[in-house]
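> fold the following for me, if possible:
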Amino acid sequence: MRVSPAARRLAKQRGVDLTKIKGSGPRGRVILKDVAEAAANVVNQSVKIENKVIASIHAKGKRVNLTSMRKTIAQRMTASFMNVPQFQIKKRVDVSSIVQLRQAVVSSIEHSAGVRLSFNDFLIQAVALTLKKFPRVNASFIDSEGDPYILEHEDINIGLAVAIDDGLVVPVIHQADQLSLIEIAEKRTELVEKARKGLLKPEEMRGGTFTISNLGSVGVDEFVAIVNPPETGILAVGNIIEQPVLTNRHETLIKPMITLNASYDHRTIDGAYGGRFLAQLCDQLQSGQWNIFSTVK
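Predicted coordinates for the structure are as follows:
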């Protein structure tokens, strides 16, 4: 029986019987895709059986049919969780400089440019600038018929998860590393409004290379997000909380802090690289160095 090394490893990890798989590769060779599909079928069958048992036990209740969006979300998140080996790294960061800058300039910018800077705009620019220094995070793992490779993207396109009725969408700010904060705010405002009105065009949701999901606005302190394939990373952002912080002088000060949880595709990067990316991102968020008015060079 001909089996690719990658397929054999996955079969061992998932407990799949290779003798029961019909290979789709050259001369009937079992490749990675065959094992992944077999593993998914086993899980799906067990889920179907479990669902039938649950339905028979809990016969009373309100049935809620899935919308097409809810079905798509369920399929994509299940595929991500099953097929992408993910790891998470968490770090707290002091956002005093951002809070102070917003207080100082938000009114004048809103009056002159007609746009209001949000915390998400700073996040988007910080992530984009950090991705320039860590190209492997701005990448995708491509599984090409048993001959996988990593594609480092030329453009930096930041997706922003937006909650809407019965689901979420991820509009994409393309080439975010080349935009000023004002330009990011204008584009973010436009895309979020379109998302909530159901007016996003397909091309406005395509091509993302990294995603930000911020639940701070609904009072969530911290959470973990699932990688959005084929991207390598996603950043989960919590609420800004006033917390005591011990300084280098052993003084305790109250600072506005947020918790960042970064989830990564372990096939593309390892923990040390992901940790350095998150540390550099925190440095950028704390630096006070922002390109507010002019295009980033």
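
> only C-alpha atoms for contact and neighbour calcs from this point on.
Noted.

> distance check, residue 251 against residue 95.
According to Cα to Cα, to the nearest Å, residue 251 and residue 95 sit 18 Å apart.

> give me the more crowded residue out of these two.
Per other Cα atoms under 10 Å, whichever of residue 251 and residue 95 has more neighbours is residue 95, with 20 against 9.

> how about the contacts made by the more buried one?
255, 256, 257, 258, 285, 286 (Cα atoms under 8 Å, 6 or more residues apart in numbering).

> helix or strand for the fifth one, which one?
When you say that, I think you mean residue 285. Per DSSP states H and E: residue 285 is located in helix 271-287.

> can you map out the strands along the stretch 51-200 of the chain?
86-94, 139-142, 149-152, 158-160, 162-164, 167-169, 172-173 (DSSP state E, counting those that start in this stretch).

> how about this one, so we can line them up?
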Amino acid sequence: MPIEILMPALSPTMEEGTLAKWLVKEGDTVSSGDVMCEIETDKATMEFEAVDEGVIGKILISDGSEGVKVNTAIAVLLEDGESADDIDQSPAPAAAPKEVEAEAATAPVEKSAPAPAAPAAADGSRVFASPLARRIAADKGLDLASIKGSGPRGRIVKADVEGLSKSNAPKAAAAPEAAGKPAPMAAGPDADAVLKIYADREFEEVKLDGMRKTIAARLTEAKQTVPHFYLRRDIQLDALMAFRAQLNKQLEPRGVKLSVNDFIIKACALALQQVPDANSVWAGDRTLKLKPSDVAVAVAIEGGLFTPVLKDAEMKSLSALSAEMKDLATRARDRKLAPHEYQGGSFAISNLGMMGIDNFDAVINPPHGAILAVGAGVKKPVVGADGELAIATVMSVTLSVDHRVIDGALGAELLNAIKDNLEAPMTMLA
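Reported below is the predicted structural model:
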């Protein structure tokens, strides 16, 4: 029996993606590990490799198809001894309103509604069934989760459902009801209401891509469910700027140039070690206190942003952090990051200082416990320790904190440690 190749979940949060490009064609032989296609998620373009060996019998989803749901059949793989005549589905483009299915090469082709989505058993596991079996089951009102498949790997095929009716089909165990899950909260007027308001104004509709939809959903959830509070400090940068200039001169033969952001990453990583109780994330009904300092850094890209994570940042030199950050930022802008490179971390940094922003409040990226919003370093009058008025380069920072994870005093201790590290930069090399 031919094997369906399904749209993979390339990250824990992926629900749909775009099949950007096929790298194989019908009739090609593939082996385990061969790259078959490129798939765009909300965050990256990733290569999808074959798991089984066989021949590509049919490509069901064409290049450029958007909104392909996870676990949707995208192609059919033929095993030894099988031919295209064994395929029980005649594919149609993903965007078509109806699909054409064929029972087999000897049966007439008929137009029908699309095969229902792959069902799930009561325990949440996926029930494997051919598209034709799913359609027949839907027409008869059968619960596929209650039917034992006779196909390869227990797959439910046409013969398993053809002779059954709703009255003689096995009864499936009732799925447990979801408990304690809050209803989604409205985040503003719906599309029709907004379009009505601006009906007499000239505008252009801009379609949201997967990344923009994910950003909107996650940040709405964060502001609605995470109890933010904010701590602000001014940090004097003159010592850091002088030290940075000295280091960059020494590192110039190696082609290394440290940025202020590199020092901020290091200062935050060390502060999380100095205040270990603040190196924590929210885990639903508990907190997780991390040992390493895994620091995420917001990177703006066209249409959105990434937060690649610098793992074990407290153990890395400034030059190593600088090189790693440059690599992650470059690949983020090309949407070439793997999920493990932008997931995780306990703390994040968002720096808009290079864009001339004096100060701002950043939104926490769950499950992180805090995020540091970094403004521009500007010349300001300050009163020195001796009471004399002087001019200093001052940078305003705001620490957004999840009150479920970090209380006010602990957050203040963390921010003070960051400030101390940046105002005495040589200590970060000790």
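
> and the furthest pair within the contacts of residue 95 of structure 1?
Farthest pair in the contacts of residue 95 of structure 1 (Cα to Cα) is 255 and 285. Separation: 13.9 Å.

> what is in contact with the two at once?
94, 95.

> who's more crowded, the two?
residue 285 (22 against 17).

> how about the residue positioned nearest the centre of structure 1, nearest residue that isn't a chain neighbour?
Centroid check for structure 1 by Cα atoms, centre = their mean gives residue 234 as the closest residue, at 2.4 Å. Excluding the flanking residues, the one nearest residue 234 of structure 1 by Cα to Cα, 6 or more residues apart in numbering is residue 211, at 4.7 Å.

> okay, helices next: where are they in the stretch 201-350 of structure 2?
210-225, 238-251, 260-274, 318-333, 339-342 (DSSP state H, counting those that start in this stretch).

> what angle sits between the fourth one and helix 238-251?
Comparing the axes of helix 318-333 of structure 2 and helix 238-251 via axes from the mean of the first three to the mean of the last three Cα atoms, to 10 degrees yields an angle of 90 degrees.

> give me the mean distance between helix 318-333 of structure 2 and structure 1.
With mean Cα distance after the TM-score superposition for structure 1, helix 318-333 of structure 2 departs from structure 1 by a mean of 1.0 Å once superposed.

> how about the first one?
Between helix 210-225 of structure 2 and the aligned residues of structure 1, the post-superposition mean distance stands at 0.6 Å (mean Cα distance after the TM-score superposition for structure 1).

> repeat that for stretch 260-271 of structure 2.
Comparison of stretch 260-271 of structure 2 with structure 1 after fitting gives an average deviation of 0.5 Å (mean Cα distance after the TM-score superposition for structure 1).

> so where in structure 1 does that stretch end up aligned?
Alignment of stretch 260-271 of structure 2 against structure 1: residues 119-130, by TM-score structural alignment.

> which parts of whichever strand or helix holds residue 42 of structure 1 are buried?
Assigned by DSSP H and E, residue 42 of structure 1 belongs to helix 32-57. Neighbour-count burial for helix 32-57 of structure 1 flags 32, 33, 34, 35, 36, 38, 39, 40 (criterion: 16 or more other Cα atoms under 10 Å).

> could the residues you listed go into TSV alongside distance to residue 71 of structure 1?
As requested, the buried residues of helix 32-57 of structure 1 are arranged in TSV below (distance: Cα to Cα, whole Å):
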residue	distance to residue 71 of structure 1
32	25
33	23
34	24
35	24
36	21
38	21
39	20
40	17
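
> which part of structure 1 matches stretch 408-422 of structure 2?
Counting by TM-score structural alignment, stretch 408-422 of structure 2 corresponds to 271-285 in structure 1.

> and for that stretch, what's in contact with it?
Residues outside stretch 271-285 of structure 1 that contact it (Cα under 8 Å, 6+ apart): 87, 89, 91, 93-95, 97-98, 122-123, 126-127, 130-131, 134, 137, 262, 264.

> rewinding a little: can you tell me how far the residue nearest to residue 234 of structure 1 is from residue 261 of structure 1?
12 Å.

> now do the shared contacts for these two.
residue 235.

> which one's more surrounded, the two?
residue 211 (25 against 22).

> residue contacts, the aligned partner of that one in structure 2?
By TM-score structural alignment, residue 211 of structure 1 lines up with residue 348 in structure 2. With contact set as Cα under 8 Å, 6+ apart, residue 348 of structure 2 has these partners: 295, 296, 297, 298, 307, 365, 368, 370, 371, 372.

> swap the cut-off to 6 Å and go again
Residues near residue 348 of structure 2 by Cα atoms under 6 Å, 6 or more residues apart in numbering: 295, 296, 297, 371.

> ditto for residue 322 of structure 2
residue 262.

> again, only this time at 8 Å
By Cα under 8 Å, 6+ apart, the neighbours of residue 322 of structure 2 are 257, 258, 259, 262.
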